[in-house]
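> need coordinates for the below:
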Amino acid sequence: MNDSVPTNYPSDSAPMDAQRLDEILDRANTATKGPWCTDSWEIYQGTEYVPGISFWIGETCRGTSDLEQDRADAAFVAAARTDVPELVAEVQRLRAERHSTNEALDDAVKALRVQQDRIAELEARLGRDAEQRHLMDPLDHALEALAPRNFPALPQQLDRRAL
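Sure, this is the predicted structure:
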């Protein structure tokens, strides 16, 4: 499969909007039903040209000095009958997929922001708790110095340490 953009395609063209895609699809839907085939220059309805039986669509791509180029152009026109609707459907599918992916990304960003806020809240709380414990250290030391050595810890010390 050749993934390169054709050389005759304008590289600076703007993205195709939904209206343009609808116009292309409308032309494809009003054209003679496909698939189409070619006998080298003329276009017929069907998958393979059968003389006297295939429905003639039109004559095209005749007149250059290069017979192989004429055949290639006719084959392109005949294939476009089924290629164009398939390409439009693929563009629509990819756009819908992109839309749902963008929605999922938006949801993920919102969830990450909630988690970031929660982390900031917990970090702030942890900082306050550490600061409170640090402020309580000198008081605890003073109470321990004043208490007799064989006396258990005062209930107030236990309560403050639980904070």
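
> every contact and neighbour count from this point should use C-alpha atoms.
Fine.

> can you tell me the SS state at residue 61?
coil (DSSP: H, G, I helix; E, B strand; the rest coil).

> please give the structure of this sequence too, so both can be compared:
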Amino acid sequence: MNKEELDAIRDRCEKATPGPWKWIINGNTVQSHAITTDTGECGIQEKICASISPKTRNAEFIAHARTDIPLLLAGIDKLQQGNDYAKELLDKQILRNEGLSKRVSTMKGEIDRLTAERDAALKAMKELAKENGSCLGCVNFETDITARMYASKVIRNAKDILIVGNGEE
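Purely as a prediction, here's the structure:
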């Protein structure tokens, strides 16, 4: 049901005779069954419709429609408000997730870059150790944590030496 249909129902409801309506029976003929409402003037009742067959439940349905429909419309309004709020929260979560996805992607790129840098440094250290006949060539830098810590220290020292050697301080 779209907004225009709901608005049309709401408009018809607002234009109808105020309620509550009630089903009255003043005999057992079709003409004795009617839907009425109190006018508020000395117990006078206004007929909404008359001549309703007692063999159907239409009179009860019609009588309750005046109060049921406004209740249903109010319930739809509350559900729509809840739906709007849920959509707002979802939109915020989507934006938050997009931001997190970008951060995760950036971090993965940084991890890949640092891993490649580490692997290149380990390879260079192994080659340097082999060239100098050092026992460092025997160490498995990928799995030995002590060797990795040593490698990191050597790399820092090497960078310091290169910086000082280039006249940078």
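
> tell me which element the residue most central in space within the first structure falls in.
Nearest residue to the geometric centre of the first structure (Cα atoms, centre = their mean): residue 98, 3.2 Å. Assigned by DSSP states H and E, residue 98 of the first structure belongs to helix 67-146.

> in terms of secondary structure, what does that helix contact?
When contacts are defined as 3 or more Cα pairs under 8 Å, 6 or more residues apart in numbering; DSSP states H and E, helix 67-146 of the first structure packs onto helix 18-30, strand 36-38, strand 42-45, helix 155-162.

> what's the residue nearest to the centre of the first structure aligned with over in the second structure?
Alignment note: residue 98 of the first structure maps to residue 83 in the second structure; criterion TM-score structural alignment.

> then residue 124 of the first structure?
By TM-score structural alignment, residue 124 of the first structure lines up with residue 109.

> again, but for residue 86 of the first structure
Using TM-score structural alignment, residue 86 of the first structure pairs with residue 71 in the second structure.

> same question for residue 34 of the first structure.
Using TM-score structural alignment as the criterion, residue 34 of the first structure maps onto residue 19 of the second structure.

> so that match, which state does it fall into?
coil.

> any idea how far residue 100 of the second structure is from the match of residue 98 of the first structure?
Using Cα to Cα, to the nearest Å, residue 83 of the second structure is found at 25 Å from residue 100 of the second structure.

> repeat for residue 148 of the second structure
Residue 148 of the second structure sits at a distance of 31 Å from residue 100 of the second structure (criterion: Cα to Cα).

> ok, back up a step: distance check, the match of residue 98 of the first structure against residue 108 of the second structure.
Using Cα to Cα, one gets 36 Å for the distance from residue 83 of the second structure to residue 108 of the second structure.

> and what of residue 116 of the second structure?
Distance from residue 116 of the second structure to residue 108 of the second structure, by Cα to Cα: 12 Å.

> identify the contacts common to the two.
By Cα atoms under 8 Å, 6 or more residues apart in numbering, residue 116 of the second structure and residue 108 have no common neighbours.

> residue most distant from the centroid, the second structure?
The second structure, farthest from centre, Cα atoms, centre = their mean: residue 133 at 62.8 Å.

> give me the mean deviation of stretch 100-107 of the first structure from the second structure.
Stretch 100-107 of the first structure: mean distance to aligned residues in the second structure after superposition is 1.2 Å, counting by mean Cα distance after the TM-score superposition for the first structure.

> in that stretch, what's buried?
By 16 or more other Cα atoms under 10 Å, stretch 100-107 of the first structure has no buried positions at all.

> how about the contacts made by residue 109 of the second structure?
Counting by Cα under 8 Å, 6+ apart, residue 109 of the second structure has no contacts.

> helices or strands up against the helix or strand harbouring residue 161 of the second structure?
Element membership for residue 161 of the second structure, per DSSP H and E: helix 145-165. On a contact count with 3+ Cα pairs under 8 Å, 6+ apart, helix 145-165 of the second structure meets helix 58-131.

> what angle do the helix it packs on and helix 145-165 make?
70 degrees (axes from the mean of the first three to the mean of the last three Cα atoms, to 10 degrees).

> ok so residue 56 of the first structure is a strand residue?
Yes: under three-state DSSP, residue 56 of the first structure sits within a strand.

> what's around it, how many residues?
17 (other Cα atoms under 10 Å).

> same check on the one 5 residues further on?
For residue 61 of the first structure, the count of nearby residues is 19 (other Cα under 10 Å).
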